[in-house]
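K.L.:
quick one: sequence and predicted model below, then my questions.
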Amino acid sequence: MPADPFTLADLTRILLEAAGAEEGVDLDGDVLDTEFTALGYESLALLETGSRIERAYGIALDDDLLTDALTPRALIGVVNDLLTVSRTA
């Protein structure tokens, strides 16, 4: 399990691996507060992304956490919160 915080670069890499990118969407831009649906990612893409995050970081992401995290900033926060808990346990 990686010891560094989960970053936008990590999320972008995993999103691209899991679901690619919709034409015209620049994930390298200012997307932290853009909703996933506006970025072209629907629930199935986010579920696959969540599964990949779980495997890579050794955490469990509840489906509700994924659906409640509407933006990259929110999902990054959830992942980092879970990583903090798992490191102190």
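P.N.:
Nice, I can see it.

K.L.:
only C-alpha atoms from now on, for both contacts and neighbour counts.
P.N.:
OK.

K.L.:
list the buried ones in the helix or strand containing residue 12?
P.N.:
Element membership of residue 12 [criterion: DSSP states H and E] is helix 8-19. Residues 8, 11-12, 14-15, 18-19 are the ones in helix 8-19 that count as buried (16 or more other C-alpha atoms under 10 Å).

K.L.:
tell me which other helices or strands the next helix-or-strand element following it touches.
P.N.:
Using DSSP H and E, the helix or strand that follows helix 8-19 towards the C-terminus is helix 43-57. In terms of contacts (3 or more C-alpha pairs under 8 Å, 6 or more residues apart in numbering; DSSP states H and E), helix 43-57 is packed against helix 8-19, helix 63-68.

K.L.:
could those go into JSON lines alongside distance to residue 36?
P.N.:
Formatted as JSON lines, the helices and strands packed on helix 43-57 follow (distance: least, C-alpha to C-alpha, whole Å):
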{"stretch": "helix 8-19", "distance to residue 36": "10"}
{"stretch": "helix 63-68", "distance to residue 36": "10"}
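
K.L.:
the structure to be compared is supplied as follows:
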Amino acid sequence: MKEFTLDDLVRILRECADQDVWTEIELGGDIADQDFESLGYDSLSLFNTLTHIEHEFGVELSFDIVYTAATPGTLVKVVNEALPNNA
């Protein structure tokens, strides 16, 4: 299985964002250490993001990650640790 990257996460975040706020969300530059809240993502958008990641990458993620992986960089790390070839 391929590695889950920040680019993968940005693509999925864009797909899962509420269309009303999508144009206000800035996902360019180095967002790895910015918290999701400052990027404009609420818990519902993140739950949708996790579900999308689970289906696309074949991983099982705890929804507690929404509260513990506060930044994109942390979420990328958690997903990579959960990938089947890393389990």
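P.N.:
Happy to help now that I have it. Keep in mind that what you see is a predicted model, and the values were worked out from it rather than measured.

K.L.:
what's the distance between the helix holding residue 12 of structure 1 and the middle of its chain?
P.N.:
7 Å (C-alpha atoms, centre = their mean, to the nearest Å).

K.L.:
can you give the contact residues for it?
P.N.:
Identification of contacts with helix 8-19 of structure 1 by C-alpha atoms under 8 Å, 6 or more residues apart in numbering yields 21, 27, 32, 41, 45-46, 48-49, 52-53, 72-73, 76.

K.L.:
separate out the buried members of those residues.
P.N.:
21, 27, 41, 45-46, 48-49, 52-53, 72-73, 76.

K.L.:
of these, closest to residue 84 of structure 1?
P.N.:
Using C-alpha to C-alpha, residue 76 comes nearest to residue 84 of structure 1 of these, at 12.2 Å.

K.L.:
element containing the closest one, please.
P.N.:
Going by DSSP H and E, residue 76 of structure 1 is in helix 72-88.

K.L.:
pick the one among the buried ones among the contacts of helix 8-19 of structure 1 closest to residue 59 of structure 1.
P.N.:
The closest of these, once distances to residue 59 of structure 1 are taken by C-alpha to C-alpha, is residue 53, at 7.7 Å.

K.L.:
TSV for the contacts of helix 8-19 of structure 1, including distance to residue 66 of structure 1?
P.N.:
Listed next are the contacts of helix 8-19 of structure 1 as TSV, based on distance: C-alpha to C-alpha, whole Å:
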residue	distance to residue 66 of structure 1
21	19
27	19
32	15
41	12
45	11
46	7
48	10
49	9
52	12
53	11
72	10
73	12
76	10
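
K.L.:
and the residue nearest to residue 52 of structure 2 when sequence neighbours are not counted, how far from residue 72 of structure 2?
P.N.:
Excluding the flanking residues, the one nearest residue 52 of structure 2 by C-alpha to C-alpha, 6 or more residues apart in numbering is residue 12, at 7.2 Å. According to C-alpha to C-alpha, to the nearest Å, residue 12 of structure 2 and residue 72 of structure 2 sit 11 Å apart.
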